[in-house]
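Trainee: this one's sequence-less:
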């Protein structure tokens, strides 16, 4: 049985990632409309009605916009920690009690042959957390929406086969851009988002012998570009001895186009 995933959508306008292992099929976040989510699933040859559940990272709208709609429509279980459930109250409509499940931070839940591990990140949400998927020695890490990558996080995410890793902004583009200063300060702060360079520095410390693929995710629409993110990350990684194209491959993600459904 193989672990597969697709970054359905990633960016400041909406986020959703699909992960499957055999008949275990999970959506991480549902930050687009129900109609958009259905269309994204169709593009990778899957249907939301077959999901085992939805894992929530945090309550910001670009991660939960379509959550209530799709969960009710397809009667899907939702997993989130208690603080996130409280923060989502009033944002996703009524969810039947039989569809509400608690997934505490820093715990592991097992679904068939798939182990899903949660870990905390540093972001201005109630209790934001992301996920590591473990299956038969394979390891897939999802980490975005964090102002920095702590040593604790690095320990949890180290030596994965594949990463979906935040590369949110270019610092100069952000500083020179149109955002008001309070927004710039939030993004640059410890509870904001990591820059291309900071993401690459963290990557260089967690990449292991198994690591083959890194997907650059949650790029800012206004303060980053795919080519710039890829170039900045590649330069930083290569300056620290990681050979791009031989040791590790870098991949783009998109706000509207899913990545191919790929084996980890």
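Mentor: Great, that's in hand. Remember, it's a predicted structure, so these values are computed and weren't measured experimentally.
Trainee: going forward, measure contacts between C-alpha atoms and count neighbours the same way
Mentor: Will do.
Trainee: Tell me which helix or strand residue 73 sits in.
Mentor: Assigned by DSSP states H and E, residue 73 belongs to helix 67-74.
Trainee: Report the distance from the very next helix or strand once past that helix to the chain centre.
Mentor: Downstream of helix 67-74, the first helix or strand assigned by DSSP H and E is strand 78-80. The chain centre lies 15 Å from the centre of strand 78-80; the measure is CA atoms, centre = their mean, to the nearest Å.
Trainee: cool, and stretch 210-225?
Mentor: 10 Å.
Trainee: Could you do stretch 179-196 as well?
Mentor: 18 Å.
Trainee: now do stretch 225-244
Mentor: 20 Å.
Trainee: Run through the neighbouring helices and strands of the helix holding residue 73.
Mentor: Where contact means 3 or more CA pairs under 8 Å, 6 or more residues apart in numbering; DSSP states H and E, helix 67-74 is packed against helix 34-43.
Trainee: okay, the angle between the helix it packs on and helix 67-74?
Mentor: 60 degrees (axes from the mean of the first three to the mean of the last three CA atoms, to 10 degrees).
Trainee: List of residues touching helix 34-43?
Mentor: 8, 30, 47, 48, 66, 67, 69, 70, 257, 258 (CA atoms under 8 Å, 6 or more residues apart in numbering).
Trainee: Go again with 10 Å.
Mentor: Applying CA atoms under 10 Å, 6 or more residues apart in numbering, the contact partners of helix 34-43 are 6-9, 16, 18, 30-33, 45-49, 65-71, 73, 256-261.
Trainee: Comparison target below:
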């Protein structure tokens, strides 16, 4: 009885995560074209027609680009909260009523041994939320777009077995980079994205006895690098008493290449 997952794509160009149990399979977001999504699933030897649905986090295009196409082509249910539905409906095209499901923030939906819990985050979208997957005593947390991590969020997501956690930017790279100031200000704000250091500080509060690994996700193409994210997060965790590589492992994600299907 295992929970498996793969970060299919992660970054500003598109985001999608695949999660399965013996009986169910879901995507969290589908932020690339339908054809691209099919190719990513093929790389982990899975097919869209095996999916039980798509769980949407928020309406930004790098999270919903392929949602409408996949839902119509493969008759996949879409789950999102009411405000996200209102915001994304004009962007994803017509969806048959029988494929539209409301998944309220701060609620749980159960699918034969798989409990999916939603929780709110701080991001500049209608009502952004992310998901925790509970299966057979194991816990997987997905949180990739938030300007900060509140104590309430930490209480909800603490002591998971694995995290797919935003590590968006290096603050100095962002400050010195080519983005206009209004974009920089948005990213640095409480409704933007967390930096490597802020992510690490939050992770240090979340890690518990069950925690084995953290996938560093949604890295900025222009304001971060995998090696830098791993080093920055690792240094903060080490400074707070965690032995990185033994106690907890750090994993890269990629905008184009899925991570190896991981069993918890």
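Mentor: Nice, thanks for sending it over. Just so we're clear, the structure is a prediction, and the values are computed from it rather than from any experiment.
Trainee: What does the superposition give as a TM-score?
Mentor: The TM-score (TM-score structural alignment, normalised by the length of the first structure) is 1.00; 264 aligned residues with a CA RMSD of 0.4 Å.
Trainee: Mind checking which of the contacts of helix 34-43 of the first structure are in helices?
Mentor: 67, 68, 69, 70, 71, 73 (DSSP state H).
Trainee: Compare those residues and tell me which is most surrounded.
Mentor: Neighbour counts for these (other CA atoms under 10 Å) peak at residue 67, which has 26 neighbours.
Trainee: Assess the claim that that residue and residue 99 are in contact.
Mentor: No: using CA atoms under 10 Å, residue 67 of the first structure is not in contact with residue 99; the gap is 11.9 Å.
Trainee: anything in contact with each of these two?
Mentor: Joint contacts of residue 67 of the first structure and residue 99 (CA under 10 Å, 6+ apart) are 76, 78.
Trainee: residues contacting residue 235 of the second structure?
Mentor: 197, 200, 229, 242, 243, 244.
Trainee: In terms of helix, strand or coil, where does it fall?
Mentor: At residue 235 of the second structure, secondary structure determined by DSSP: H, G, I helix; E, B strand; the rest coil is helix.
Trainee: ends of stretch 113-128 of the second structure, how far apart?
Mentor: 25 Å (CA to CA, to the nearest Å).
Trainee: buried stuff in it?
Mentor: By neighbour count on 16 or more other CA atoms under 10 Å, the buried set for stretch 113-128 of the second structure is 114-128.
Trainee: quick one: the helix holding residue 73 of the first structure to the second structure mean distance?
Mentor: Aligned to the second structure and superposed, helix 67-74 of the first structure gives a mean residue distance of 0.4 Å (mean CA distance after the TM-score superposition for the first structure).
Trainee: Need the residues that contact that helix.
Mentor: In contact with helix 67-74 of the first structure (CA under 10 Å, 6+ apart) are residues 29-35, 37-38, 48-51, 53-56, 61, 75-78, 88, 91-96, 99-100.
Trainee: quick one: which of the buried residues of stretch 113-128 of the second structure sit in strands?
Mentor: 114, 115, 116, 117, 118, 119, 120 (DSSP state E).
Trainee: distance between the host helix or strand of residue 153 of the second structure and the chain's centre?
Mentor: Here residue 153 of the second structure, judged by DSSP H and E, is contained in helix 151-157. Between the centre of helix 151-157 of the second structure and the centre of its chain there are 16 Å (CA atoms, centre = their mean).
Trainee: Could you do stretch 38-47 of the first structure as well?
Mentor: That offset, for stretch 38-47 of the first structure, works out to 18 Å (CA atoms, centre = their mean).
Trainee: Now the terminal residues of that stretch, how far apart.
Mentor: Note: stretch 38-47 of the first structure ends 7 Å apart using CA to CA.
Trainee: and it, which stretch of the second structure?
Mentor: Stretch 38-47 of the first structure lines up with residues 38-47 of the second structure when matched by TM-score structural alignment.
Trainee: For the second structure, which segments count as strands?
Mentor: Using DSSP E, strands in the second structure cover 4-9, 16-20, 25-28, 53-55, 78-80, 100-102, 108-111, 114-120, 129-135, 138-143, 162-166, 213-217, 249-252, 262-263.
Trainee: measure residue 48 of the second structure to residue 72 of the second structure for me?
Mentor: 11 Å.
Trainee: Which of the two has more residues huddled nearby?
Mentor: Neighbours per residue (other CA under 10 Å) separate residue 48 of the second structure from residue 72, with residue 48 holding more: 22 against 15.
Trainee: just to revisit the earlier point, mind giving me the PyMOL command for buried ones among the contacts of helix 34-43 of the first structure?
Mentor: In PyMOL, this line selects whichever of the contacts of helix 34-43 of the first structure come out buried by 16+ other CA under 10 Å:
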select buried, resi 6+7+8+9+16+18+30+31+32+33+46+48+65+66+67+68+69+70+71+256+258+259+261
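Trainee: Next up, the contacts around the residue lying farthest from the centre of the second structure.
Mentor: Residue farthest from the centre of the second structure, counting by CA atoms, centre = their mean, is residue 176 at 27.0 Å. Contact analysis of residue 176 of the second structure by CA under 10 Å, 6+ apart lists 184, 223.
Trainee: Equivalent analysis for residue 198 of the second structure, please.
Mentor: Residue 198 of the second structure touches 147-149, 166-171, 204, 232-233, 236, counting by CA under 10 Å, 6+ apart.
Trainee: TSV for the residues you listed, including neighbour count and distance to residue 214 of the second structure?
Mentor: As requested, the contacts of residue 198 of the second structure are arranged in TSV below (neighbours: other CA atoms under 10 Å; distance: CA to CA, whole Å):
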residue	neighbour count	distance to residue 214 of the second structure
147	24	19
148	21	17
149	18	16
166	27	10
167	30	10
168	31	14
169	27	16
170	22	18
171	19	21
204	20	11
232	20	13
233	24	10
236	19	14
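Trainee: Could you measure from residue 99 of the second structure over to residue 126 of the second structure?
Mentor: 21 Å.
Trainee: typed the wrong thing, it's residue 160 of the second structure
Mentor: 27 Å.
Trainee: what's the answer for residue 190 of the second structure, then?
Mentor: 15 Å.
Trainee: swap in residue 67 of the second structure?
Mentor: 17 Å.
Trainee: With residue 83 of the second structure instead?
Mentor: 6 Å.
Trainee: which residues do these two both contact?
Mentor: 58, 59.
Trainee: between the buried residues of stretch 113-128 of the second structure, which is closest to residue 108 of the second structure?
Mentor: residue 117 (4.3 Å; CA to CA).
Trainee: That closest one reaches residue 111, doesn't it?
Mentor: No: at 11.4 Å, residue 117 of the second structure does not count as touching residue 111 under the criterion of CA under 10 Å.
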